[in-house]
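Peer 1: predicted model and sequence below, questions to follow.
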Amino acid sequence: MESSGAGTTSAARAAEVLLEFGRRSSALGVSEIARTTGMSKAVVHRILTTFVECGLLLYEPATRRYLLGPAAATLGARALDVSPLRRVAREALIELQRATGETATVSGRLPGGRVYLDQVESTKEIKMTVELGRRFELHSGSSGRVILAHLSDDEQEDLLSRPLARLTENTMVDPESLRTALRDARERGVCRSTGERQEGAGSIAAPVFGADGAVIGAVSVCGPGYRMTEDACERHEEALVAAARRVSRALGYRGQDAAAVNIVAAERV
């Protein structure tokens, strides 16, 4: 009989393997997963076989690789449907899109990353759209970095100690530069990004907090870089902060974010 400790370890390993598919956009092989997770190929193969049997993964004999299956898609769709953050953010996103004319999004925090939960697209012919349900790293893009900025120092340093992927020429991967950017984002309560995660795109984001005061996501405004200029981002900032604050309040947060403090202070000058 398997002990509870061994059962927990097995479950953790299975979860780690499945989560690898959320971090990648392509099919994965046994060797690749084993190398990334540090597990043996035998363990990885056994886990993958189980997931194929229950429909969470599909196996491609021609390439000997695995990809997410229909059961995983069902779980993902259901997770979006029942997400409290997505539900309470919907009206705020609609108002934010109307106020700015650009696409408004909400992201949820994941361990070491984030995922887009919803978007209200711009009505303009040329616009930005995001991929819902795909995991993104925290060091690139305004939504990720504003979440990272509000994590603990230990959590920040853990991420900064790892290799950081350069997605575009503008992706910030130098740890010291990131530390400076994180301090600025935390003080201002908003974060701006220009072509860091996607070429030609620009965005500005503000954090969303839960009832316990911990950051749980971000609301952003995104569009083509030529429209998301510094002046445009400054114009959008008040509406963005108001939307993020509205979502945080709906989730039970009763504190005051840095951007709200800055806006109040500016109004008193």
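Peer 2: Here it is on my side, so go on.
Peer 1: every contact and neighbour count from this point should use C-alpha atoms.
Peer 2: OK.
Peer 1: residues touching Glu60, list them.
Peer 2: Neighbour list for Glu60: Tyr66, Leu67 [criterion: C-alpha atoms under 8 Å, 6 or more residues apart in numbering].
Peer 1: second structure follows, compare the two:
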Amino acid sequence: MRMKQENSSVQAVDRALQLLQLVGESKDPISIVDLAEKSGMNRTTVWRLIGTLENHGFIERDPLTKGYLLGYAANRLAAQAPQYGSLIRRARKSMEQLREETQETVLLSVPKHLGTLTIDQIDPANSVRVAHYVNAFLPLHCTSNGKVLLSTFSEDELNFFLEQPLESMTPDTITDPKLLREEIERVKKLGYATVIGELDVNENGISAPIYDKRHVLVAFISVCGPNFRFTEEKVLACTKYLFAAARDIAEHLQ
């Protein structure tokens, strides 16, 4: 009987967390009916668990739609934690291994609106290395992780982006919308993106996406180096290490 109660408690927690995740992932207030359908639980169970989560402030009922949204308690917990601390900790070991395999700088970045933000960087022992990019907000069209992000855009999103003027950072920056669209199509096929002197004439880089278990893009892993050492040939030669690191980080996000 005691074991049965413990198993029941674990199941209840599991189900409550599943509902909390569904509420958090929903773009609009979500109804009990939709929660029951998406979770596979009966409505009575959903009502009971939702009531508990609401009592603790983790979800709130929208007064207009009567659907549910994340509550203040959930937002407070998220605000108290370092924004990217967990992601950095889970990626660090894979980043260090990738740095050892390539002997170049390894970056971890996250997608932002019309740009990317570098949140961690590990440099090699070499005295000549790339710039320090942590906390740097970088454009999409002339960075390898930016091109990866562009490859995930819908057709409408991409059309809107390409209608905006693209700044030329170096003589090699792709500013022609047609050429950039062709570049993005290559990224879709290859699963990675490169930059050869497009952000900084002296630097080359390569990036791959990191997806969570719901196949949501959460980050990018990149390798960068000075062009005299990290040549285009060497950039392409490190793809297998880059993909392995991306897969390993994704597994640690499960």
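Peer 2: Good, I have the coordinates. Since this is a predicted model, take the numbers as computed values, not measurements.
Peer 1: what about the alignment partner in the first structure of Asp123 of the second structure, neighbour count?
Peer 2: Counting by TM-score structural alignment, Asp123 of the second structure lines up with Glu121 in the first structure. Using other C-alpha atoms under 10 Å, Glu121 of the first structure has 22 neighbouring residues.
Peer 1: what's the answer for Thr175 of the second structure, then?
Peer 2: Using other C-alpha under 10 Å, Thr175 of the second structure is surrounded by 17 other residues.
Peer 1: excluding chain neighbours, what is closest to it?
Peer 2: Leu166 (5.2 Å; C-alpha to C-alpha, 6 or more residues apart in numbering).
Peer 1: the host helix or strand of Lys240 of the second structure aligns to what range in the first structure?
Peer 2: Assessed by DSSP states H and E, Lys240 of the second structure sits inside helix 239-252. Mapping helix 239-252 of the second structure onto the first structure (TM-score structural alignment) gives residues 237-250.
Peer 1: I'd like to check what contacts that stretch. Which residues are they?
Peer 2: Identification of contacts with stretch 237-250 of the first structure by C-alpha under 8 Å, 6+ apart yields 85, 88-89, 92-93, 95-96, 99-100, 190, 204-211, 218-221, 257, 259-260, 263.
Peer 1: superpose on the second structure and give me the mean offset of it.
Peer 2: Stretch 237-250 of the first structure differs from its equivalent in the second structure by a mean of 1.2 Å after superposition (mean C-alpha distance after the TM-score superposition for the first structure).
Peer 1: centre of the chain versus that stretch, how much separation?
Peer 2: 18 Å (C-alpha atoms, centre = their mean, to the nearest Å).
Peer 1: again with stretch 69-76 of the second structure
Peer 2: What separates the centre of stretch 69-76 of the second structure from the centre of its chain is 22 Å, taken as C-alpha atoms, centre = their mean.
Peer 1: what range in the first structure does it sit on?
Peer 2: Alignment note (TM-score structural alignment): stretch 69-76 of the second structure is unmatched in the first structure.
Peer 1: list the buried ones in that stretch?
Peer 2: When burial is assessed from 16 or more other C-alpha atoms under 10 Å, stretch 69-76 of the second structure yields the following buried residues: Leu69, Leu70, Gly71, Ala73, Ala74.
Peer 1: state which helix of the second structure is the longest.
Peer 2: helix 2-25 (DSSP state H).
Peer 1: against which helices or strands is that one packed?
Peer 2: The elements that helix 2-25 of the second structure packs onto, with contact taken as 3 or more C-alpha pairs under 8 Å, 6 or more residues apart in numbering; DSSP states H and E, are helix 32-39, helix 43-55, strand 68-70.
Peer 1: give the buried residues for that helix.
Peer 2: Arg15, Ala16, Leu19, Leu20, Leu22, Val23, Gly24.
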